[in-house]
Structures are given as C-alpha cells and as structure tokens.
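Peer 1: Sequence first, predicted model second:
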Amino acid sequence: MAYIPEEKIQDIKDQLDIVNIISDYVELKPSGQNYIGLCPFHNEKTPSFTVSRNKGIFHCFGCGAGGDSITFIMKKENLNYIEAIHFLADKLGIFLDTGNVDKELYEHRKALLRINEEAKYYFFQQLLTYELPKQYLSNRGLNKSVVNKFMLGYAPDGFDNLLNYFKDKNVSTDDLLELGLIKKSASGHLYDAYRNRLIFPITNNRKEVIGFGGRTLVDDRAKYINSPESIVYHKSKNLYGVTNFNSISKKDKVVIVEGYVDVISLYNYGIDYCVASLGTALTKEQAKLISRYTKNIYLCYDGDSAGQKATERAIQIFKEIDIQANVIELPEQLDPDDYIKKYGKDSFETLITNSLNSILYNYTKLLKNYDLEDINSKSQFLDELVKLLNEIDNKLVQDEYLTRFSKDLNINVDSIKTELTKQKKFQPPSVNDVPKVNKVNSNSKFIFLESIKYYLFNSDFELRSKILDSTSFLEDETKFFIPTIVFIEENELSIDTTLKELEELKGDSNIKKILRTVLFIRNRDYYTEEENIIRFLNSLKRHVLIIERDNLKEQLILLQESEGLSEGLEKSYTELANKIFKIDSLLKSI
C-alpha cells in the first residue's frame, strides 16, 4: 500500500466527525456535552460507551476500549492503521492509493464499485429466475439462507444479456471492460464475459463487491473464470469468504481451503470460519490479512499432488510471518466439499482437532516417502529429517522433537545431534546473524528488528534477566523497547532517526514519550551497574504511571461532562478517582 504523507493523514483527521463515524455502528444519544450508547465491543444492557465530539475521542467505562475515530475503525473493522486511514478517506471522498489526493481517480473507483454492486443484484435476480442454477444448488444440498448469505448469482446463456442491462442504465462499456464483466472480440464485437455460469461475488473486508468468480454449469472448457486485476480488485491481496471474519475472530481459528465451493459447502454444514485464496496460491498479503483475525491457522487443501504443493507453500508463507500453520489431512483423496457431505460436521471438526502442526506434517510426509527398511533410503530420510529439525529456531522445541523422533524411529538421539551439528556448519549466515546496523532507514526495518532480536538473545544473560524480570509493570509491547534502548545506545543511533523508525513500526505516542525520557545515556557501562539499572527502571515506571494517570483523568472528565449518570457510571467515576489517587501515591514513592 502506498505511503501516505503525514500532512494528508492530518487533513483526514481534521475532517472527521467522530459522532458521525461511530453513529454508523452505535445508536448514540446526547448526554451533556457528550454522547452515550451501548458499547459495540462487549455485551452490556446499560450504556457505558461515551463519545466526545469536541475532543474527538470515545471511551467505554465497561470494557476500557477507547481512542479516536481511527482507533474505532481499526477495532471495529479489524483493519491496520493505514487501512483504517483509507477506509475513512473513502467516507470523505478522498482517494489515496497514489499517495496523493486524486479526486478523479477516487470517483472512478467508486463508480466501478457501484457497477459491481449492481451486477451482483442482476446475477442474483437471474438465479431466482432460471431453473438450471436452482437445480444445481439443490443437488449440492445448499440451503437458501447460504445462497443469500453469499449472494450467489447466475449468468444466463446469451452473448449480451448483461451488456444490454447496463446499456439501459447508461453505464460506460469501457468501465464494464475494465471490470471484466464484458469482453471485446478480435473484430471489435462486445459480449458478456460470464455465460451459463454460477456467479460468486467477491467482497473485501469493507463489504464492497470487488470482483466475481464464475463456475460453468455446462460443458465449458474453462471450469472457472475470474475478474481481471483492476483498481478495485487485487486477487493477491484479497480472499473469498471475508464475510466469515466475524466468526473467525469469535472462534479464534480459520480453515483455509482452495475454492469458493469449499467455503460455501463448509458454511452450509456449520463450519463458518473458512476462507479461500482467489485462484492463486496463498500470498503473504493474504496470510497477513488472515493473521489479523486469528493466529490459529488450519490448512485444508485437496489431497492430490497440487493440494500438497499448495500446503507446502502455505506453510512456508505463514512461517515467514512467524506463524506455525496446522494441516488437516483429508482421506480418500477427497476435497473439503466431498468430505463434509460424506461424513458431516462432527467428523470434520474431529479432523481439525487431530490436525498436525507443520513440523509433524512434514515428518509424517517423510515417513511416507522413504522405505526405512532400505539402508540407502533410510540414510536419505535421516538427511531430510535433520534438515527439518534444523529449520526449528527454538532450541527447546527442537530438543523436544529430537527426543520424540529418536524414540519413534528407535535411533540414538546423539547420532541425530551429531548430524544436526554437521549441517549447521555448512549453513550460510542469515540476516539473524547480523548483530548491528549502523544506520536505520525506511528500507531496513527487517534488519533493524532482527538486529534487536539478536542483541536481546546474545547480551549478558544475568543483566538481561534482571531487566526483564523487573518490568512486570509494563505491557508486552513496552518490554520490547528495553533491549531496543540498549541497542540504540550501543550503536549510537540518532534519537530522532530512531523515533521516526519506531513510529512506523509501532506508532504508539506513549511509547515515544517513554523513549524520549530514557534515551539520554551514552555510556554502555551505565547499564551494567545495578544502581543505575534500578534508576533506569524507576524512570521508565514513573513515566508509564504518568501516562496511565493522564488517561484516567481524561476518562474522568468525560464522565463529569455526562449528565444523569446511571448507577453503573457513578461507580466507574468512584473507581477512576481511586485509581488516580493510588497512582499519585506510587509516584511519590518512586
């Protein structure tokens, strides 16, 4: 996604009305200078969700959620910071994909999305009219509610049905061509791209229709055809089944399958936490999108050789973003659709429970590929097994699998350890082996983070333990910055440059306040003296407490401005006041 200038982000923030933004999701009622409503982030019967138009912030006194318009959209729509900016820019009529405001391009994109939305309803209406698609769906056992949920449609036979439909609405044929809804022959003749096909509308996580997939219902050479790339559709960055993201978040797991029909069929049987890639192998962008909703990944591709290759690629993709995927193995060469029809929901959920993590999956695959009774084959097997073990970064985890595999294979554990050591000697150095960087810039984030990781795990153990054990008062994200501070000082990095880099990596203004306070020591030995470590931690703790106190005071002001406090909110007021008093006492004691 293109870089958005800071001044443009500020322009967007200046134009936002937080009450209007949140009113799309919550029924707000005036209460003094503020507005109150039922919190959208937890179940409650008495309103404790407060919005201040003047301050541009919201806060829930029930669950503690709070922030500005951008924070609200990030939380409600499961978007990252930049995606939330784009989401809100769309509401304001600002197109940002070029890094600049481009009103004409923005309007063109919105026009294409309106055409796709209209096409979705056209295809849906045809599905209700023709018997062929209804019979097909009936034979597959799909409920009407599922058809409606995914807004399945039908493109009837004929070369210009859709074309004539849009001509009557004065829609540009150039726009239809750009979206791939119609095509042009070599002779210049225009015709419908989808004919005799079941239609699968593809939406993004903003519920916009960005494209279509079409499955033939007759003897067509191409079983599936899909929308081409356009300014509204990027197949490598989107998924089919994003309407399941709410279920995925609630159930904290996702099953990734190969195609549209698998997602719909599994949903039909109550497995409502599936998505599929769009006619391509899984991409890193798709993996990152999924990981925003859950880290519990289950791969369920077809049992054929193509499915196995897709599984291997997906395992590697998730490994690159530090997630270990699990693999659901389907018997009898079945695909998910066939399996759940034959054995049902309970059996499929048992497969999920019995799934293998990527290490065990690759191990069982090795066992199937080699004859351990044959000496040469067993030797090759052990070479591959050692490679598999060497891919495990965590030494404790590696030892666990080493012990397990040696018992399973009845092989002396020391023999495998010897082979592990041999292979490691010949491995080329990776970015993880780089202990320092002399310069931090926008192109070196990966090396920057890896270098911090290297320093944390290679510095003096006793000192590191003392620092980390003494920071129970900090959140996990803040703990990350303790070794970072040491690393910055050791490398004499510019504070301003570092803060700019860290702002892109974390974007937390509270963290930046803490960093500005403690980034003043230029002597590495300072951190090795216990007295100075305590001073350092006290300084850090003091500023964390000040930030917490300021946040509580802001919440208290919101409550003071609200009229007619319910009994629950009056209790919250007392609790906030007590917390502030305790923090003031702690600050005096440090």
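Peer 2: Cool, got the structure.
Peer 1: all contacts plus neighbour counts: C-alpha atoms, from now on.
Peer 2: Fine.
Peer 1: mind checking how far the residue minimising distance to the centre of the chain is from Ile317?
Peer 2: The centroid of the chain falls nearest to Arg292 when counting by Cα atoms, centre = their mean (2.3 Å). As defined by Cα to Cα, to the nearest Å, Arg292 lies at a distance of 15 Å from Ile317.
Peer 1: got it, and Asp90?
Peer 2: For Asp90 relative to Ile317 (Cα to Cα), the value is 31 Å.
Peer 1: The two - which one has more neighbours?
Peer 2: Ile317 (21 against 15; other Cα atoms under 10 Å).
Peer 1: Can you tell me the closest non-neighbouring residue to that one?
Peer 2: Lys284 (5.9 Å; Cα to Cα, 6 or more residues apart in numbering).
Peer 1: isn't there a strand covering Ile514?
Peer 2: No: secondary structure of Ile514 (DSSP: H, G, I helix; E, B strand; the rest coil): helix, not part of a strand.
Peer 1: who are the neighbours in contact with it?
Peer 2: By Cα atoms under 8 Å, 6 or more residues apart in numbering, the contact set of Ile514 is 540, 543-544.
Peer 1: Against Val146, how distant is it?
Peer 2: Relative to Val146, and taking Cα to Cα, Ile514 is found at 51 Å.
Peer 1: for Ile416, same thing?
Peer 2: For Ile416 relative to Val146 (Cα to Cα), the value is 52 Å.
Peer 1: Between the two, point out the one with more neighbours.
Peer 2: Higher neighbour count among Ile416 and Val146: Ile416, with 20 against 15, using other Cα under 10 Å.
Peer 1: mind listing what the more buried one touches?
Peer 2: Ile416 touches 386, 402, 406, counting by Cα under 8 Å, 6+ apart.
Peer 1: could you flag which of these are buried?
Peer 2: Applying 16 or more other Cα atoms under 10 Å to these, the neighbour count classes 386, 402 as buried.
Peer 1: Gly180 and Ser227 touch, don't they?
Peer 2: Yes: contact criterion Cα atoms under 8 Å: Gly180 and Ser227 qualify, at 5.5 Å.
Peer 1: Strands of the stretch 351-500 of the chain, start to end?
Peer 2: 356-357 (DSSP state E, counting those that start in this stretch).
Peer 1: Considering the contacts of Ile514, which possesses the most neighbours?
Peer 2: Leu540 (21 neighbours).
Peer 1: separation between it and Thr517?
Peer 2: Noted for Leu540: a distance of 8 Å to Thr517, by Cα to Cα.
Peer 1: do the same with Glu567
Peer 2: 40 Å.
Peer 1: what does Asn510 give?
Peer 2: 11 Å.
Peer 1: tell me the contacts of the spatially closest residue to Phe58 that is not a sequence neighbour?
Peer 2: Residue nearest to Phe58 in three dimensions, not counting chain neighbours: Val51, with 4.2 Å by Cα to Cα, 6+ apart. Counting by Cα under 8 Å, 6+ apart, Val51 touches 18-19, 34-36, 57-59.
Peer 1: Out of those, who's the most crowded?
Peer 2: Phe58 (26 neighbours).
Peer 1: adding another structure so you can compare the two:
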Amino acid sequence: TPEELINAGVVRTGDDGVSRDLFRGRLMFPIRDPHGNLVGFGARTLDGSEPKYLNSPQGPMFDKSRILYAMDKARTDIRKDGAVIVEGYMDAIAAHQAGFKNVIAQMGTALTEFQVEEIRRLTGKITMALDQDAAGQNATLRSLDVVLQNFRTKTVNNQRTDGSTRLVDTDPRIIVMPPGQDPDEVIHKSPSTWTQLVETAIPAITFRINAITGNGDTVSPDGKARCVAEAAPFIHLLSGGILQANAIELLADNLSVPIDTVKASLSRPSVNRRSRRPEQPRSAVSTASPFVKLDHDPMEEYCLQLILSYPELREQAGGLRPEFFTRHENRELFTRWLDVASELNKDNILTQIKRNGDDEISNHLDLLLEKPMIASDANIRSSEIAKITSRLEERNLKAQKSEEVKMFTDSPPDVEDHENEHVLKINERIKNNEGLRRGQTKIISG
C-alpha cells in the first residue's frame, strides 16, 4: 500500500500531497543489519544531481547510527583479522571484490558508540581508513575519540571456534591515506598498496597526540600546558604499561619538554579526576535534552533553520557554540556554518556547507530547508534567535553543572578552589540566562 511504501522509506510525500519515488534515477545499495536483514537503502545519483548519495530516512527499521555497511558479509573475517573501517559503500564494495573481506563502512560523518560496540564484540583490532582532507580529519578525530573511549575501557571477549571466549588486547589504528586518494582508488590501482597501508597503520593514540600538538600552541608554556591537558584523557585511558609510556614520550617530544615534566602534569589531581571513569563519558543528551527519545531535536533544528535561512542573523547568533548542539548531525551542520565566510549570501553559504553534496550532513541540510517555517518579520526573528540561543546555552550549562556536581560527589578530597568557582560561575550564567529570557518575554508581550 502507499502507506507501507512511505513507512519503508522508499516513497516520500511532498507538500502537494503527491507521493514520489525517493530513489528515482539512482544506483541503489541494499543496506542490511549484521544478520543479513534488509533495513534500508543507499543510493548514488546517476545524472549528477544533488545530493550525490542518499540514504533511507531515519526510522524504526533504519538507524544509521547503529548500522555498519557490509557487516553481514564481514563478521567472520573480522573475528579472524580485525575490522577495517572505510568511508563509503564503494570503498567497502571495492575491498570485498578484491578479497579484503574484513572491511566495513560507516554510515555517517563520524562513528558512534553503538557502531564501535558492535565491532568491539567481535574483535579488539580496529583500523580506520577515513578521509584525510580538512573536513575528513575532523570527522576522523571525532570517530577516533569514540573508539579510544570505548575500546580502551572495556574488556574484549573474542569467541573461539569451540564457543569459548578469550581476552584480547585492543589495538585501534589509523591508516594514513595517500593525499587525494580514497580506499576505492587505491584498491583498484594496487591491492598490494592497500595491504601495505593496513599493515603500517599507526596506533590511534599516536595519531591523536600528533593531531593535538599539530593544531595547538607548542611554543608558549600556556600552550604546552593546554596540549597536555587535552591529551591527558586519552593517555589515562591506556592504563599504564608500554603503550602509555610511549604515548607520554611522544607527547614530551612533540612539545620539546622533559618526560618528567609531562608526567608531573598528568599526575595532577584535577587532570586525573577529569580522566577518571572513561567508561561513563559525559552525555549531555541524556542529562539535558527532553528530546532524547526522539530521532531529532526540534529546538536545535529550529535554531539551524533560522541561521541558515536568514544570514543577517549571524551577528545575533554569536553566542551559539557547537557544544550547545547535542545531536551529532546538528552539531556538524552548525560547525560547517561557522566555517563559512560571513559576507556570503544565503545561496553561497548553503553551497559551501553542502561541499560536494555527497554526505549525510548535506542530506540533513536539505531536510531542514524543506521544513516549513512560520512567517515572521526581522524583529521577531532577532528575538527568536536570542531566546533559542539562551535556551540552548542553559541546557548545556545545566548538563555541565550536573556533571561537575557528580564529579565533586565522587571525589571531594581532590576538589580545588578554582574548580568550585567554576560551578558557581555556571550557576550565575544560568541565572543570567533566565533573567534575559524573562526580559525578552516582557519586551515582546509589552
């Protein structure tokens, strides 16, 4: 029936009430869950239209944050040889055609905890081969953080052929791809080169530390201290041993400081406490968002609709921060908006955000722009963006406060004066936000 087609995500009904084939004129890729059940489709354009790639809509059957493409084909080989993660369908298909059966593809801009957990149940060895351009680097770092937090802090049970399990060491690594090439191109050109890239992948912690020091200030004392503080959570995840010693040595070398100095900084109570209990990372969504059970966040989406549709609101939206957005697709879209030059007009801004139009964020942007907005004038829009910025900030602050209070409860002897001061400042900012909103309400109603 038409209703079943819509629910299955292969037909979409437009504002005019007409139902259309969502994947018309596209090459379709069936997407299956780990057990081989069909749950959705990916589709690539054949005529150059945008977006280049399109997935089934998010729904009860298809949740891209929990699916890894080709996992149904790769499970057995992943148990034997570890998992290699690539960016897209074509990369995974090329790998399997060439005989590399342990390759799977992620379904979004960054790996999620659900996807990493699926891999962790099969193997302790995960190798990531993702885009190395600027945007790809950012997505790789976000994926890497999830991998480090989940792999290094949990026991991996690898099932033997007789059904028993054995403990295995975790070994997350990063493949440094040749500039301008993706796995699909490398595999088609030279399968032996791909094999060498996988075998020479560098440890994930090495990649992460190099990224921190490469993007940070490694000259001034304050800059070096910030690099140590940023690297500390990942180093503490290693829980001692040779890997941790090597990571500390690498950090010290990159910063040109004695190893003992780095060790002393890492041993400070405040650094230790913030690195503690990584198996329970901060979750602003579960703490602060009333939309956690939905597959979207209406408040975040309304905010994005405003700033994307009305470029003149950029100055009024100056208080927005990426961390205010709890859903990864909204945070990534906002980050792209921030990176675009402020003097561009709406069409040029949207073009730059879409980049090549071949990723999930571009698709998410299209969906947001298709949603209707209530007509309003410039004054109302300015008021709306101010209110929603305040609400998003307050939500973020309350999440921080909840985490800080819990941290102090767990380890009160280590609390330092300036950290207690931090909580007081959060309380003050929450009160200020509430006062600002009350003032805005009076202005509107008056």
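Peer 2: In hand now; what should we look at? Everything numeric in this text was worked out from a predicted model, so none of it was measured.
Peer 1: What value does the TM-score take for this pair?
Peer 2: After superposition, the two chains reach a TM-score of 0.52 (TM-score structural alignment, normalised by the length of structure 2), with 259 aligned residues with a Cα RMSD of 2.9 Å.
Peer 1: Same list (the contacts of Ile514 of structure 1) but as TSV, adding distance to Glu501 of structure 1 and secondary structure.
Peer 2: Shown next, in TSV, are the contacts of Ile514 of structure 1 (distance: Cα to Cα, whole Å; DSSP: H, G, I helix; E, B strand; the rest coil):
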residue	distance to Glu501 of structure 1	secondary structure
Leu540	20	helix
His543	21	helix
Val544	21	helix
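Peer 1: Closest one to Tyr454 of structure 1 out of those, please.
Peer 2: Relative to Tyr454 of structure 1, the closest of these is Leu540; by Cα to Cα it sits at 23.1 Å.
Peer 1: What is the burial count for Tyr89 of structure 2?
Peer 2: Per other Cα under 10 Å, the neighbour tally for Tyr89 of structure 2 reads 22.
Peer 1: Please read the previous query as pertaining to Pro30 of structure 1.
Peer 2: When neighbours are counted by other Cα under 10 Å, Pro30 of structure 1 comes out with 13.
Peer 1: Same check on Glu394 of structure 2?
Peer 2: So Glu394 of structure 2, with other Cα under 10 Å, has 22 neighbours.
Peer 1: so stretch 302-317 of structure 2 aligns onto which residues of structure 1?
Peer 2: Per TM-score structural alignment, stretch 302-317 of structure 2 has no counterpart in structure 1.
Peer 1: try stretch 197-204 of structure 2
Peer 2: So stretch 197-204 of structure 2 sits over residues 351-358 in structure 1, by TM-score structural alignment.
Peer 1: Ok, stretch 135-151 of structure 2 next?
Peer 2: Under TM-score structural alignment, the match for stretch 135-151 of structure 2 is residues 306-322.
Peer 1: Trace the residue nearest to Phe58 of structure 1 over to structure 2, please.
Peer 2: That one, Val51 of structure 1, aligns with nothing by TM-score structural alignment.
Peer 1: Confirm Val51 of structure 1 sits in a strand?
Peer 2: Yes: remark: Val51 of structure 1 belongs to a strand, assigned using three-state DSSP.
Peer 1: if I look at it, how far off is Gln316 of structure 1?
Peer 2: Taking Cα to Cα, one finds Val51 of structure 1 at 44 Å from Gln316 of structure 1.
Peer 1: okay, the top helix by length along structure 2 sits on what stretch of structure 1?
Peer 2: Using DSSP state H to define each element, structure 2 has its longest helix at helix 378-410. Counting by TM-score structural alignment, helix 378-410 of structure 2 falls onto no part of structure 1.
Peer 1: Contact partners for Gln132 of structure 2?
Peer 2: 176-177, 179-180.
Peer 1: what do you get for Ile31 of structure 2?
Peer 2: Contacts of Ile31 of structure 2 by Cα under 8 Å, 6+ apart are 38-42, 69-70.
Peer 1: Determine the three-state secondary structure at the closest residue to Ala314 of structure 1 other than its chain neighbours.
Peer 2: Using Cα to Cα, 6+ apart and skipping the chain neighbours, the partner closest in space to Ala314 of structure 1 is Leu282 (5.9 Å). The three-state label given to Leu282 of structure 1 by three-state DSSP is coil.
Peer 1: Measure how buried Leu282 of structure 1 is and give me the count.
Peer 2: Around Leu282 of structure 1 there are 23 residues (other Cα under 10 Å).
Peer 1: ok, now Asn148 of structure 1?
Peer 2: By other Cα under 10 Å, neighbour count at Asn148 of structure 1 equals 11.
Peer 1: Next: Val156 of structure 2.
Peer 2: Neighbours around Val156 of structure 2, by other Cα under 10 Å: 22.
Peer 1: shouldn't it be in contact with Leu167?
Peer 2: Yes: Val156 of structure 2 sits in contact with Leu167 when judged by Cα under 8 Å, with a separation of 5.9 Å.
Peer 1: sec struct for Arg195 of structure 1, please.
Peer 2: Classified using three-state DSSP, Arg195 of structure 1 is coil.
Peer 1: Looking at structure 2, name the residue matched to it.
Peer 2: Counting by TM-score structural alignment, the partner of Arg195 of structure 1 is Arg24.
Peer 1: any idea how far that match is from Arg44 of structure 2?
Peer 2: Distance from Arg24 of structure 2 to Arg44 of structure 2, by Cα to Cα: 10 Å.
Peer 1: more neighbours, the two?
Peer 2: Neighbours of Arg24 of structure 2 and Arg44, each counted by other Cα under 10 Å, are more numerous for Arg44; the result is 22 against 13.
Peer 1: The more buried one should be in a strand, yeah?
Peer 2: Yes: looking at Arg44 of structure 2 with three-state DSSP, it is inside a strand.
Peer 1: Show me what it aligns to in structure 1.
Peer 2: In structure 1, Arg44 of structure 2 lands on Arg215 (TM-score structural alignment).
Peer 1: My read is that His364 of structure 2 contacts Arg331, right?
Peer 2: No: using Cα under 8 Å, His364 of structure 2 and Arg331 do not qualify as a contacting pair, with a distance of 11.4 Å.
Peer 1: Compare the two and say which is more crowded by neighbours.
Peer 2: Set His364 of structure 2 next to Arg331 and count neighbours by other Cα under 10 Å: Arg331 wins out with 19 against 16.
Peer 1: Give me the buried positions along stretch 437-445 of structure 2.
Peer 2: 437, 440.
Peer 1: Contacts for that stretch next, please.
Peer 2: 383, 387, 390.
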